[in-house]
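S.K.: No sequence on hand, only this structure:
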């Protein structure tokens, strides 16, 4: 994989307080191109943190996993898009009407900003096992449930999906060649799994069909985050060797 392409496809998850988030952003500036803002950081700082990252030249994946009645999701998507997010997430389980409303909200924001953020639907969280699904009343195997939600998302205007690397290949056939397949649960060889259960290494995730990978603690918790990030880029660049 070419180096520039690798940098465009690795998203660093920044799940911490503002001071550490800005510190990490400044360290990674010039290396990483994408940062992910999740609930922990966004709920503490609001839209301003997205703008601060954008001002530093980053693309931002705003991972709030919208899940509510369609009216609320439409408004939330519009507000989040106006903050400057380049990519946003919505729960696939929220119904076709909710997914369509998310797309509508993003399009309304585009009338102001000039561009619409891309949207990805959560299929099955990478922290969940088959037992976790059964616990909430879903008896389908994880791959079957992920496929069902991915198809629902695509039918309602969502650009792609979030899934574990284990479902990435199957998801690629659902979303098509140009659809997004964003995979959290990526861990370099030897890294701690944390609360993830369905994981893969960076190179294996891309070989399986991912368009983007999300890596958090293996980078942000490393003694030298830049070195940890660059090691992943080196792994990806060596894929075709």
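M.R.: Noted; the coordinates are in hand. Bear in mind the structure is a predicted one, so any value in this text is a computation, not a measurement. Numbers count the residues shown, from 1 in each chain.
S.K.: Please count neighbours and contacts with C-alpha atoms only from this point.
M.R.: Will do.
S.K.: What is the longest strand seen in the chain packed up against?
M.R.: When the chain is parsed with DSSP state E, its longest strand is strand 59-66. Counting contacts by 3 or more CA pairs under 8 Å, 6 or more residues apart in numbering; DSSP states H and E, strand 59-66 packs against strand 34-37, helix 47-55, helix 70-82, strand 87-91.
S.K.: So which of the ones you listed is the most surrounded?
M.R.: strand 34-37 (a mean of 26; mean count of other CA atoms under 10 Å).
S.K.: Contacts made by that one with the rest, please.
M.R.: 8-15, 50, 53, 58-63, 214 (CA atoms under 8 Å, 6 or more residues apart in numbering).
S.K.: Please compute how far the longest strand of the chain lies from its chain's middle.
M.R.: Relative to the centre of its chain, strand 59-66 is centred 7 Å away, using CA atoms, centre = their mean, to the nearest Å.
S.K.: Let me know the angle separating that strand from helix 47-55.
M.R.: For strand 59-66 against helix 47-55, the angle by axes from the mean of the first three to the mean of the last three CA atoms, to 10 degrees is 150 degrees.
S.K.: follow-up on the earlier one: among the helices and strands packed on strand 59-66, which is nearest residue 19?
M.R.: Taking CA to CA, helix 47-55 is the member of the helices and strands packed on strand 59-66 nearest to residue 19, at 10.7 Å.
S.K.: Can you turn the buried subset of the contacts of strand 34-37 into a selection I can paste into PyMOL?
M.R.: A single PyMOL command selects the buried members of these (16 or more other CA atoms under 10 Å):
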select buried, resi 9+10+11+12+13+14+15+50+53+58+59+60+61+62+63+214
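S.K.: what sits up against the longest strand of the chain?
M.R.: Contacts of strand 59-66 (CA under 8 Å, 6+ apart): 11, 33-39, 50, 53-54, 73, 76-77, 80, 84-91, 121-122.
S.K.: between that strand and helix 70-82, how big is the angle?
M.R.: In terms of direction (the same axes, to 10 degrees), strand 59-66 departs from helix 70-82 by 170 degrees.
S.K.: Figure out how far the helix or strand that residue 213 is a member of is from the centre of its chain.
M.R.: Using DSSP states H and E, residue 213 falls within strand 212-215. On the basis of CA atoms, centre = their mean, strand 212-215 sits 7 Å off its chain's mean C-alpha point.
S.K.: next, the one to line up against it:
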């Protein structure tokens, strides 16, 4: 994969119209798009079908978690959409049900470990008696053993996670911020180049491109940084 295959643009905008305008602006520079809750509930799933039809890659960031039967049926229907990636929270039973449901399809299932907006204090508030890194590594191991296609984690942990999951699983890292940019509500952020060097296979970038005065130039700059890291 080259840098273009590894950059996932987060369509974190309030309307499908704004998403479509951004997609037109980025043209052939970006080929992989993430659709999450914000857009999914206002027509984003229909947009996903359109993107697949147009030859784009699509990552549905739905973070599924429910009883096994419900997760399995959801995954079965997502697989029929022809999208490339789907997230679910990295709970062992849910992951095993999802893997069984996706068998025979090309859908890459991603286990979400610890959200990049959470730090150690947030985990304590949520009732966990561990630190983010330890929990990420535990869930990465469980995802590997369940047969998942990949992991979502902060690029701060990607090198350690890569040593757990091996070379073949996808390692998708949000919370990517070019040097000097605002971290926003993210607490564990990494630059695009460092994320690649740490072992990330795909980088999810939203606000640094979406909110830029020139989104196309911002995307090209990030791709250049990724390409430089890949060639090192």
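M.R.: Everything's here; your move. This one's a predicted model, so the numbers in the text were calculated from it and none came from an experiment.
S.K.: counterpart of residue 60 of structure 1 in structure 2?
M.R.: With TM-score structural alignment as the criterion, residue 60 of structure 1 lines up with residue 58 in structure 2.
S.K.: next one: residue 180 of structure 1
M.R.: Using TM-score structural alignment, the equivalent of residue 180 of structure 1 in structure 2 is residue 170.
S.K.: ok, that match - how many residues close by?
M.R.: 22 (other CA atoms under 10 Å).
S.K.: Run through the strands of structure 2 in chain order.
M.R.: Under DSSP E, structure 2 gives strands at 7-10, 32-35, 57-64, 85-89, 108-112, 150-152, 170-173, 202-205.
S.K.: Could you export the ones you listed as a markdown table, including distance to residue 120 of structure 2?
M.R.: Shown next, in a markdown table, are those (distance: least, CA to CA, whole Å):
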| stretch | distance to residue 120 of structure 2 |
| --- | --- |
| strand 7-10 | 26 |
| strand 32-35 | 27 |
| strand 57-64 | 21 |
| strand 85-89 | 18 |
| strand 108-112 | 17 |
| strand 150-152 | 18 |
| strand 170-173 | 18 |
| strand 202-205 | 22 |
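S.K.: Contacts only, for residue 183 of structure 1.
M.R.: Residues near residue 183 of structure 1 by CA under 8 Å, 6+ apart: 162, 163, 164, 165, 168, 205, 210, 212, 213, 214.
S.K.: right, and the third one touches residue 185 too?
M.R.: Yep, that's residue 164 of structure 1 we're talking about. Yes - with contacts counted by CA atoms under 8 Å, residue 164 of structure 1 reaches residue 185, the gap being 6.2 Å.
S.K.: Can you pull the residues that touch both of those two?
M.R.: Common neighbours of residue 164 of structure 1 and residue 185 are listed as 126, 198, 199 (criterion: CA under 8 Å, 6+ apart).
S.K.: What's the match for residue 215 of structure 2 in structure 1?
M.R.: Aligned partner of residue 215 of structure 2 by TM-score structural alignment: residue 225.
S.K.: quick one: its match from residue 204 of structure 1, how far?
M.R.: 21 Å (CA to CA, to the nearest Å).
S.K.: and what of residue 5 of structure 1?
M.R.: Distance of residue 5 of structure 1 to residue 204 of structure 1, given as CA to CA: 16 Å.
S.K.: Looking at these two, which one has more neighbours?
M.R.: Using other CA under 10 Å as the criterion, residue 5 of structure 1 and residue 204 rank with residue 204 on top: 17 against 12.
S.K.: Please identify which of the helices and strands packed on strand 59-66 of structure 1 is closest to residue 25 of structure 1.
M.R.: Closest among these, using CA to CA: helix 47-55, at 7.2 Å.
S.K.: Go ahead and name everything in contact with the closest one.
M.R.: When contacts are defined by CA under 8 Å, 6+ apart, helix 47-55 of structure 1 is touched by residues 18, 25, 35, 37, 41-42, 59-60, 62, 80, 83-85.
S.K.: Among those, which pair sits farthest apart?
M.R.: Counting by CA to CA, the most remote pair of those is 25 and 80, 20.1 Å apart.
S.K.: Chain neighbours aside, what residue packs nearest to whatever residue of structure 2 lines up with residue 12 of structure 1?
M.R.: By TM-score structural alignment, residue 12 of structure 1 lines up with residue 9 in structure 2. Counting by CA to CA, 6 or more residues apart in numbering, residue 9 of structure 2 lies nearest to residue 33, which is 4.8 Å off, once chain neighbours are set aside.
S.K.: Would you mind finding the match for that neighbour in structure 1?
M.R.: By TM-score structural alignment, residue 33 of structure 2 lines up with residue 35 in structure 1.
S.K.: repeat for residue 195 of structure 2
M.R.: Correspondence of residue 195 of structure 2 to structure 1, assessed by TM-score structural alignment: residue 205.
S.K.: Kindly provide the distance from that match to residue 29 of structure 1.
M.R.: For residue 205 of structure 1, the distance to residue 29 of structure 1 - CA to CA - is 24 Å.
S.K.: that older thread, among the strands of structure 2, single out whichever gets nearest to residue 182 of structure 2.
M.R.: Using CA to CA as the measure, strand 202-205 is the one of the strands of structure 2 that comes nearest residue 182 of structure 2, at 12.8 Å.
S.K.: Superpose on structure 1 and give me the mean offset of the closest one.
M.R.: Taken against structure 1, strand 202-205 of structure 2 registers an average deviation of 0.5 Å after superposition, with mean CA distance after the TM-score superposition for structure 1.
S.K.: Around residue 200 of structure 1, count how many other residues there are.
M.R.: Residue neighbour count, defined by other CA under 10 Å, stands at 21 for residue 200 of structure 1.
S.K.: How far off centre is the longest helix anywhere in structure 2?
M.R.: Ranked by residue count under DSSP state H, the longest helix found in structure 2 is helix 215-231. Chain-centre distance of helix 215-231 of structure 2: 18 Å, with CA atoms, centre = their mean.
S.K.: Next, the buried residues of it.
M.R.: Per 16+ other CA under 10 Å, helix 215-231 of structure 2 contains these buried residues: 215, 216, 218, 219, 220, 222, 223, 224, 225, 226, 227, 229.
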